[in-house]
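J.: Below: sequence and its predicted model.
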Amino acid sequence: MNTELQEIRSFLANKHPFDLLSEKTLSDLPEKLQIRYFHKGSEIPDTGTLFDHLYLIRTGEVELKTADGELQARLGEDDMFGYRSSHVGSRDKLKAFAMADTLVYQLRAADLYRICDQNAQLNCFFDTSDEVQKGRQREATSLFVQSDQTQLNLMLTQVKELLSRTPVKVPVTATIQETAQVMSQKRVSSILIYHEPERREQKLMGIVTDRDLRNRVIAKGLAPNDRVSEIMTENPATINSSDFAFKAQLQMARYKVHHMPVMNNNRLAGMITTTDLTRQHTCSTVYIIGDIYKHTDIDRIKQVTTKIPELLVNLVATGATAMSVGHLITSITDAVTIRLLQLAEKRLGPAPVAYAWVAAGSQAREEQIAKSDQDNILILADDYIPEEHSKYFSLLARHVCDGLNACGYIYCPGDMMATNYDWRQPLKVWKKNFNQWIDQPEPEALMLTSVFFDLRCIYGNRSLFQDLRDHVMGKTRGNRIFLGHMTKNALSRKPPLGFFRNFVLIKGGEHDHTFDIKLNGIVPIVDLARIYALAQCSSAINTLDRLDLMESSKAISIDSAKELRNALEFINHLRNQHQARQVKAGKEMDNFVSPDNLSHIDRNRLKEAFLVIRNMQSVMKSRYHW
């Protein structure tokens, strides 16, 4: 188990009711979780309904409201909401909103159902705890760190392990001069200010940094004998000593501070600085995401995203599942996109009309790899007036798409980006476009729909996206002619397996004696799952979610669904291994795999996976094609 998943396991092991799980179930659970980041003010979830998943808040704050906006619950770190955790009010009308930048662990309803079905204690907990929990539960205080580990990862390091000294502090009655003298003697850049009532514990009142001494004393015209309370920052944000260092890093990024007091429950424990964190961190998803949100220029964000190939190598080396790799890397892409949009709005001013920035393709499905192109669109509100508003959204799209390209997410070769005027349209135009694509499924239209049926709102007004999605689902419901055309288009991409179960390889050119593992191995499964999801009018986007739907709706047998899931995981795993080898060799990443680089066992397993795809394509052809 890689370090990030191990950290999540340690967290769950100390959180009720997951502490009731068996060791095996507990160890398997982290791979089923998705790490999701929601910006302040955004709705949770961005697709589907609130009760499609169970959400566990790791950092941040969430409010549950009715459709009328009435507050039902205010949740914080360690609280749960969503599937089987709450029915405050009417379940189908509840909405959740991030009231601060929020990091959540997301568990699919189907996965929680299976776990509860196998664990009577957990099933009892969720059956009897239908009201959303209001109390905050403590952070995990235990962790696993190998003794020979040379660098502690922020995901596995508790804040208390970064404290190298007892608290440096002065009472609130101290003078500015006395405070400066203590800081000089102790050689620290910040100091805690406390109040100590009679026979009670010391209470944190504020902090003072060397910057405060330089700026505030002179600016206020204060004398050395004035009270330090005149220049201190009152009621600073704090972190608990048992919290993990990655949480401290996210908190500092959120509040834009470089020093944060550390508390042991209500007692002063010390001070942590950004220098402490920088000294300790290694490459981790949460650190990368936190780093992205603190930068204000593209060049700095670009520097952060250069760590993604290294992250892929680490994840592959530690045995992360392909599903986990896809979710983790996509979460970074989402963070980059959101940050670029924030910076664009800061530069251009507020948008003149509401809009939704929507990702398409692998980012929408949360299945990205370390090297991906960008597919995105803009949905504009119908009060958009081209003559008045076009320039703003053209500049916004250019800022974001250029920024993504600079950060390694190359321009879409087919120009399916918001910089293309055709893909930057009001809601009513998007509806008209989908009507035409569905009613007149020409080859180009089928190519577009194979991308644009995989959409996920990343930023902005999510109701615009949901309105379009509902419209599209209504158009495809029961439309067997359109599904037939989609099936015919999907069947054009077949696994590279010959009649005698030999690999069909590219001959000649740059990729001689290889096959495209993405185009001929992964895409066929993605296409299969998409068509079945459309047939069921499902809003599921992730391919594994769609395969679960195929099983639960009995569109295919349990065994067939399991075989497809295993095939998808194995093929993705081989691609990740292939690209990790290329990164370590200093080569450009691609999808062209040579059978010569696979072991005998892997070659046979891959052939079996391709056979599964071919058989399921035959089933789909008989069902939807004519």
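T.: Cool, the structure landed.

J.: rest of the way, CA atoms for contacts and neighbours
T.: Noted.

J.: Give the buried residues for stretch 428-437.
T.: Buried residues in stretch 428-437, counted by 16 or more other C-alpha atoms under 10 Å: 429, 430, 431, 434, 435, 437.

J.: between those residues, which is nearest residue 469?
T.: residue 431 (9.2 Å; C-alpha to C-alpha).

J.: The helix or strand harbouring the closest one: how far from the chain's middle?
T.: Element membership for residue 431 (DSSP states H and E) is helix 427-439. Its chain's C-alpha centre and that of helix 427-439 lie 30 Å apart, by C-alpha atoms, centre = their mean, to the nearest Å.

J.: So which elements touch it?
T.: strand 376-380, helix 443-452, helix 462-476 (3 or more C-alpha pairs under 8 Å, 6 or more residues apart in numbering; DSSP states H and E).

J.: for the ones you listed, which one sits closest to residue 179?
T.: Closest approach to residue 179 among the helices and strands packed on helix 427-439 is made by helix 462-476 (50.6 Å; C-alpha to C-alpha).

J.: who touches that closest one?
T.: Identification of contacts with helix 462-476 by C-alpha atoms under 8 Å, 6 or more residues apart in numbering yields 43, 46-47, 355-356, 358, 379-381, 427, 430-431, 434-435, 438, 457, 482-483, 534-535, 537-539.

J.: Comparison target, given below:
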Amino acid sequence: MQVSEIQALMATQRVWGLLLEATRQRLAPQWQARDFQRGDIVLAQSEMPERLGWLLSGQVALTDPEAGWSLPLQPGELFGAGAQAVDATEAVHATAQANSQVLFLDRAALLHAALAHPALFMLLPALPRNAQSPALTAPAPSGNVMTAPISQLVQRPPVQIDRADSIASAARRMADERVSSILLTQDDQLFGVVTDRDLRSRVLAAGLDPARPVADIATLAPLTLQKNQSIFEAMVLMARQNIHHLPVLDGNRVLGMVTATDLNQHQSTSAVFLTGEIYRQPDLAGLVACSTRVKDLQSSLARADTSAYSTGIIMTSVTDAFTVRLIQLAEAELGPPPVPYAWVAAGSQARMEQTARTDQDNCLVLADDYRPEQHGAYFEQFARRVCDGLNACGYVHCPGDIMAMTERWRQPRAQWDAYFTQWTKRPDAMALMLTSVFFDARAVHGDAGLLHSLRRDMLARTKGNGLFLTHMVGNALKQRPALGLFGQITVSRGGEHPGTVDMKHSAIVPIVDLARIYALAGGLDAVNTHDRLDVAAEGGEVSPQAARDLADALEFISALRIAHQTRQIAAGEAPDNFLRLDELSSFERGTLKDAFGVVHQLQSVLGQRYYGGAGVRARRCWNTFERKGRRGFAKIAEVF
């Protein structure tokens, strides 16, 4: 939609028509037009206080599933920021009831317009009358805000009540203090927390007597953070645990409460609200609607200057939420599992290093009392529902079939132990690739102990296993950084993406491989690549300086990949890993070349360590692998 069209529409609308022509002219370019299909989420609950929607055509409904009401809107009506007084922690959201077209205006632009035209404060009653220009009130940037201590977000002393007080008194205190939660204490120690959602679902909906002690409805021993922990840690904890209120402590003393709304100024907090919405979806269709916002999340993280390391953890937390909710829906449909299991993520999800462009790698570790004839049909249906659901949500099926829906990767713990024993004793091409995939494993749901004991036994076999590690090193050295003979960055000359650098296989994978080998050699349990480098340096598998160099190289390369994908998303293109050098500045190209040089040098050091003293037998084994294993390696190279 053209700006001139929006300006003409504003002149005919009952609110915008009252503005001065010059104000409409300034405001028109800031509107964003979007089309929605029936069933799409138009404004998520996290966006309701942050964006104003203007329905041009179709029908949109405001819905609160917890309170059980839905209000249909007609073309011309406004909803969201300023139009309704909605807290971001409430369940209210807007959904398309028919194919609809909507214009959106960010809250900051709306406040600027209201300050220039004060009548908007009356016409949009949910706008704060004491608002100041965001340009005047926003703090000056000081690096990555995600690393700042969480204490910076504590706005007021804690609102507390004794655990023995009544529910009614807690509700009155929350209303008087205008807060959405209250802390329960006993002898100055934190006992629990009660939120407005607890009052709705555990008191009103359940018909509970408000004279009962407030401790009866509290979340006891709530998750907390210490005041010096980072905003990033708070965000990840809220996203992964699906909570919206987090007490902040100074030692044992309660310093205050931080809510998801307090984090609203940091765009990355949309992950907190997105995961909350994911867990509320009643079916796959709702999850698919939520999945359309994953790319926007990565873009918002990039705009907030979030580190690549933090972005990976945030994006993977969202993937975990989709996975867990699909598991919950599958169990609700099929009934409880007949034997314990662990749903295990592999690859980049296990390492918590995902971006908006990813497929799925997963498996099931079942308890050893699993019997195929009795339990096989259940877990086959269960795994297929989850894997197909992930595919529908954009986490496409693994091209190498490394998924729990494949029977080979849906086995009891004893069979998994046999797999790893075979792979470490006879490390042919396929075994080395599978070791690489499944050594990067993390339990997402179920009995995590099944995986932990399996990994412990596997690490005992790989630690100091020179012959196996020599094969792993040879496998890893097949993925070299994109450097030519004279130390210049090389680009692909053919294929589907000529003239580009594959930022995954030719840049990130070599670093991931190095860190994995350090972990295997040292018997180290860390999974995330940065964490592996840290513990490998502490354990002497690599020098501290080399570990820091690799970590810095990984951060820089990953940030370039995320920036490349963010540009593609903004252009309406599907994100990929293929970067053209003309997207980079001269400085970025020089730094990328230096990063590749660091990786190449440490690959050479690792090769010399294992090949230099491995002896004739190891060399012969590797030569055999080169001759016989190349075809199998190429076939499954896409998996990782």
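T.: Yep, it's here. Worth saying up front: this structure is predicted, and the values here are computed from it rather than measured.

J.: what's the nearest residue to the aligned partner of residue 396 of structure 2 in structure 1 if we skip its chain neighbours?
T.: The equivalent of residue 396 of structure 2 in structure 1 is residue 410 (alignment by TM-score structural alignment). Spatial nearest neighbour of residue 410 of structure 1, chain neighbours left out: residue 373 (4.5 Å); criterion: C-alpha to C-alpha, 6 or more residues apart in numbering.

J.: State the number of residues packed around the match of residue 396 of structure 2.
T.: By other C-alpha atoms under 10 Å, 17 other residues sit near residue 410 of structure 1.

J.: Please enumerate the helices of the stretch 501-626 of structure 1.
T.: Ranges of helices in the stretch 501-626 of structure 1, per DSSP state H, counting those that start in this stretch, are 523-535, 543-552, 558-584, 600-624.

J.: how about the third one, aligned to which bit of structure 2?
T.: This means helix 558-584 of structure 1. Under TM-score structural alignment, the match for helix 558-584 of structure 1 is residues 544-570.

J.: Check the last one too.
T.: Under the alignment (TM-score structural alignment), helix 600-624 of structure 1 falls on residues 586-610 in structure 2.

J.: what's the mean gap between the helix holding residue 431 of structure 1 and the aligned bit of structure 2?
T.: Comparison of helix 427-439 of structure 1 with structure 2 after fitting gives an average deviation of 1.0 Å (mean C-alpha distance after the TM-score superposition for structure 1).

J.: Give the aligned range of that helix in structure 2.
T.: Using TM-score structural alignment, helix 427-439 of structure 1 pairs with 413-425 in structure 2.

J.: quick revisit: hmm, who's touching the helix holding residue 431 of structure 1?
T.: Counting by C-alpha under 8 Å, 6+ apart, 379-382, 445-446, 449, 464, 468, 471-472, 475-476, 482 sit against helix 427-439 of structure 1.

J.: Can I get these in CSV including neighbour count and distance to residue 589 of structure 1?
T.: Below are the contacts of helix 427-439 of structure 1 laid out as CSV (neighbours: other C-alpha atoms under 10 Å; distance: C-alpha to C-alpha, whole Å):
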residue, neighbour count, distance to residue 589 of structure 1
379, 26, 32
380, 25, 35
381, 19, 39
382, 15, 41
445, 17, 30
446, 21, 28
449, 16, 27
464, 20, 36
468, 17, 35
471, 15, 38
472, 19, 35
475, 17, 39
476, 20, 37
482, 21, 36
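
J.: Output those residues as TSV; include the columns distance to residue 171 of structure 1.
T.: Output for the contacts of helix 427-439 of structure 1, formatted as TSV (distance: C-alpha to C-alpha, whole Å):
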residue	distance to residue 171 of structure 1
379	56
380	56
381	56
382	60
445	71
446	71
449	66
464	54
468	60
471	64
472	64
475	69
476	69
482	74
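
J.: ok, the aligned residue in structure 1 for residue 436 of structure 2 - how many residues close by?
T.: In structure 1, the residue matched to residue 436 of structure 2 (TM-score structural alignment) is residue 450. By other C-alpha under 10 Å, the residues close to residue 450 of structure 1 number 19.

J.: All set now, cheers.
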